[in-house]
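>>> Show me the folded form of this:
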Amino acid sequence: MKKNLFIGIGLVVFIAVVFMVIQNQTKSMDVIGYKIEDTTYKEMISSIGSVEYDKMVEIKAEVSGTIKDIYGEVGTKVKTGDLLAKIDDRMARIELEELETNSNVAKARYEDYKKSYSQNEQAIHDQRVLQENEIATLELERSQLHTKIQETKTLVEAGALPPKDLTNLNEQLAALEIKIQSAYDRLESLRSPVNADQELKASIEAADAKVNKQKMLLDKYTVKAPMDGVVIERLVELGTFVQAGEAIMKIASDNHKYAVVDIDEKYLNFVVVGKEAQITTEAYPDDVVKGTVVFISPEVDKDSGTVRVKVKINEKTDLFLQNMSVKVEFVGQVYEQAIVIPGEYLINDETPAVYIKDENGKVVKQKIVVANKNSKNIMVLKGLSAGMVILHPEKLEEGMEVNVTLSEESEKGL
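Modelled structure (predicted):
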C-alpha cells in the first residue's frame, strides 16, 4: 500500500515538472531589438598617444651653491619673473664687501695722494713695507690653513670628522684668498709720484669694475621664471648643493597643448594638416575634446611603419596634463548607404554573427561579414540588409521564442 502511495506521489511530481518545462518553452521572452537602416558610416582612425606642452625649458643654476629656498610645487603656475629658488650667496656677499672696501680704499688713497702730492719716495717706501708685512702675515696664515685643510681632509675621508668641517675650512680659505689679493692690489697701487696719479685712477676704475661684476654675479643666486608656465618637475630640494649649469626644475608653457600620436602609414591619405580630430583621456572618457592637426612628420618610422602626428588641443586644456595618455580619432573613409549595427549586438563568437527572429518568432543565429569587429559601431559588409531587426544577445539562445521591442537608438539612428 505504501509502495503504491510513493509511486503516485512521484508520478504527480513528474507531471508537474513536465508541465513547468512546457510552460517555460512556450513562454515568450521580451528582448530589445535594433532595426537596421541605410546610413552614412564614417570609418574612424584611432591611435593612442600622449600630451605634450607647447614649450618646455630646464631652469638651470648659473652659479654653484646650496639651495637656500625653493618655491613652486609640481603643477604650480608661474609668471615671468616669479621667484623659483635662492642659492646661498653668503660667500659672494663677503667677496662683494671686500671688493667695495677695495674700491673705497682706492678712492681714499687717491684723495690722500692729491692732498699730499709733495710726499717723498720715503713715505711711499714706508707704506710699501707695511703692506708687504701685511701680505707676509696673510700668506703665513694661508700656509697654515692649507696644512689644516689637508689634515682635516684625511680625517673626513677616514670618517673621523664630518664633511662640514672641511667645507668650513674651504670657505675660510676662499675668504682669505680675497684678502690676500686685495693686499696685493693695494701694494701695486704704491708707485712713484711720477705715475701715481694715473695708476691710482686706473685702480679706482678696476675696483669699481670688479664691484659691478660681483653685483651682476649676485643676481644669479636668485633664480626666476623666464616665462609664464607651469612647474612640470622639481629636480632638487631644499639644502641640495648644485653646480653651475645643473638643472633645478622644469617649466612648460601651457598656453597650448598637443596630443602626439603615431598613425599607421596606410592612413596618411586621410590625415592632413588642418584636419579635425577627437581627443579623449582615460581619466575622462566621456569628455570628447576637438583638436586640429598642426604637424605631420616628413618621415615614416621604418620599424613600426608609423608617422608621428601632432594635434593641437583646441578646448578644455585643463583636462590634459604633460605625458597624459590620450586617444585621438580621425575620420577616415566615408561610406554612403552603409549597413551599420551597434557593437553590443554582435555575438561574441569566433565568426561574426547576430541574433534575428525568424518567421516562427524564434531566435536564430545569422552569420555576417564585418569591416571592423571591435568598433563601437560596426559596418556589416554581408549578411544583413536595411529593414531587418537584430536582437540584443544578452541571455539569448537559438530556439527561444521572443517578443521584440525596438531600442531608442534604433528609433533615433546611430
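>>> okay, CA-based contacts and neighbour counts for the rest of this
OK.
>>> Give me the spatial nearest neighbour of Ile341, chain neighbours excluded.
Computed as CA to CA, 6 or more residues apart in numbering, the closest residue to Ile341 that is not its neighbour in sequence is Ile378, at 5.3 Å.
>>> Is it correct that the one you found falls within a strand?
Yes: looking at Ile378 with DSSP: H, G, I helix; E, B strand; the rest coil, it is inside a strand.
>>> Let me see the contact set for it.
Val340, Ile341, Pro342, Gly343, Val370, Ala371, Asn372 (CA atoms under 8 Å, 6 or more residues apart in numbering).
>>> Please tell me how far it sits from Ser407.
Distance of Ile378 to Ser407, given as CA to CA, to the nearest Å: 17 Å.
>>> Same question for Leu218.
In this view, Leu218 and Ser407 are 74 Å apart by CA to CA.
>>> Proceed likewise with the subsequent sequence, for comparison:
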Amino acid sequence: MNRILLPVYFCAALLSACAGPTENSKEISQELFLTDSLKSVVSVDTVHLYDVTDELTLNGRVTFNQEQVARVFPIFGGTVTDVYAEIGDHVRKGDVLATIRSGEVADFEKQKKEAEQQLIIARRNLQSVQDMFTSGMASERDVLQARQELNNAEAEEKRITEIFSIYHLAGQSLYQVKAPVSGFIVEKNINKEMQIRSDQNDEMFILSGLENVWVMADVYESDISKVHENAPVRITTLAYPDRTFTGKIDKVYNMLNDESKTMNVRVKLTNEDYLLKPGMFTNVYVQNRVSGKQLPRIDSHALVFENGKNYVVTVDTGNKLSIKEVEVYRQLSKDCYLSSGVSEGERILNKNVLLVYNALNAD
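So this is what the prediction gives:
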C-alpha cells in the first residue's frame, strides 16, 4: 500500500513547494504558480495559429536508395580463392571483396606476354630497317611497313594492359573483385572454394550507400486523392519512438499493386548516423492543408480529457496556473487544432499536465 501511495505523496509535496506557503490544501487548489522548481518537471508552450491540416496515416518501410545500389556480377568463371567482405560491412570504392582463380585470366596473361614480346620484336625490327634504309639497303616502303607493325604491337599491348586494369587481373591466373562504389554490403552470394560461371545471373555482391534511404508507403485506393507530390510528411519508427523524421513525397507511383490493391508513394530521407535500416517498418503521416482556415494548434500531450470534455492548463503573465476547457476541432497523432478555449499568444503546459491539473482540481 505504501508503494502505491508514494507517487501521490511525492506530487503533493512537490506542488506544495511550488505553490509557496499556504494554510491548507484547498488554498493550493485555488492558487498555484509556475515556480522555478515546477519548471523542472513541466514544459511551457506558446499557442500559435496554423493552417488547419488533415493527416493521413500510411504504413511504410525503409528501403535502399536504388540510385545508389551497385550489383557486382562475375566477369570470368573460376574458383573463389578468398572472400574479404561480409553482409553489413562498410567498404570503400576500390576495396577488394574477393579473389577468383580463372582459366580465362590465364589466357589473358598469355596474351599479355605475347603482346609484350611482339612489341619488343617490332621495335627491334623498325630499328634494323631504319639502319638499312640509311645505308641504302631498304626502301622507304619497308620503313613504313615496319613502323606500322610497331604501331599494331603497341595497340595490342595497350589493349591487354587496359583489360588487366578494367578487370583487376592480379597475375597467377587471379582476378580481384573490387567494390565499384563506397557503401554497405547488403547481399552476398559467394563463398570460398565456390565454383562460379561468367554467365550466371546471381550477383556476387550487392552494395548500397545508406547516406540516403527511401521510405515506401502504401496508399489504399480510397485515399489516393489525399496524396500528391511535395506533400509534407512525418515518419516514425518502432526503433526510435521519441524521434520524428520529416520529408516530402517526391514520387507517386500511379499504379495499383495487383495483390495488395495499394499504390506506392516514395519519400527520400537523409539518413544521419545510419539510424534508418532497410527493412524497418514505419508510420508515415501525410499532411493535407485545408485552405482558408487557421486555428490554434497545440501538442496533443497538452490535453487532459475528463468526463467527456477537454482541458488545458494555462499560464498567465503572473505565472499563475489555471484550467481552461477547450473544444477540439481536429485531433491528429501529434497535434490537435482547437476551435475555442485558448487564443494565439497564450501559454499552456504540455508536459506532466495531468499532475498539475489534478492539483488544481483538488478539493
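>>> Superposing both, give me the TM-score.
Once superposed, chain against chain, the TM-score is 0.53 (TM-score structural alignment, normalised by the length of structure 2); 247 aligned residues with a CA RMSD of 4.5 Å.
>>> Per the alignment, Glu162 of structure 2 pairs with which residue of structure 1?
In structure 1, Glu162 of structure 2 lines up with Met216, judged by TM-score structural alignment.
>>> Any idea how many residues pack against its match?
Met216 of structure 1 is flanked by 11 other residues according to other CA atoms under 10 Å.
>>> Give me the three-state assignment for it.
helix.
>>> quick one: contacts for the residue nearest the centre of structure 1?
The centre of structure 1 sits closest to Gln322, judged by CA atoms, centre = their mean, with a distance of 3.9 Å. Residues in contact with Gln322 of structure 1 (CA under 8 Å, 6+ apart) are Ser50, Val51, Glu52, Tyr53, Ile232.
>>> just Leu187 of structure 1 next, same as before
The contact partners of Leu187 of structure 1, by CA under 8 Å, 6+ apart, come to Arg128, Gln131, Glu132.
>>> switch to 7 Å and redo it
Leu187 of structure 1 is in contact with Arg128, Gln131, counting by CA atoms under 7 Å, 6 or more residues apart in numbering.
>>> looking at this, it is in a helix?
Yes: counting by three-state DSSP, Leu187 of structure 1 falls inside a helix.
>>> That one and Lys115 of structure 1: what is the separation?
According to CA to CA, Leu187 of structure 1 stands 20 Å off from Lys115 of structure 1.
>>> before we move on, what about Arg186 of structure 1?
To Lys115 of structure 1, Arg186 of structure 1 is 19 Å away according to CA to CA.
>>> what about these two, which has more around it?
Taking other CA under 10 Å, Arg186 of structure 1 and Lys115 do not tie; Arg186 has more neighbours (20 against 10).
>>> how about that one, what's its partner in structure 2?
Aligned counterpart of Arg186 of structure 1 in structure 2: none (TM-score structural alignment).
>>> Ser203 of structure 1 belongs to a strand?
No: the assignment for Ser203 of structure 1, made by three-state DSSP, is helix rather than a strand.
>>> Distance of the match of Glu162 of structure 2 relative to Asp301 of structure 1?
Per CA to CA, Met216 of structure 1 is found 48 Å from Asp301 of structure 1.
>>> List the contacts of Arg308 of structure 1.
Counting by CA under 7 Å, 6+ apart, Arg308 of structure 1 makes contact with Val261, Asp262, Ile263, Ile296, Ser297.
>>> With distance to Leu145 of structure 1 added, can I get the contacts of Gln322 of structure 1 in a markdown table?
Converted to a markdown table, the contacts of Gln322 of structure 1 look like this (distance: CA to CA, whole Å):
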| residue | distance to Leu145 of structure 1 |
| --- | --- |
| Ser50 | 57 |
| Val51 | 56 |
| Glu52 | 54 |
| Tyr53 | 52 |
| Ile232 | 45 |
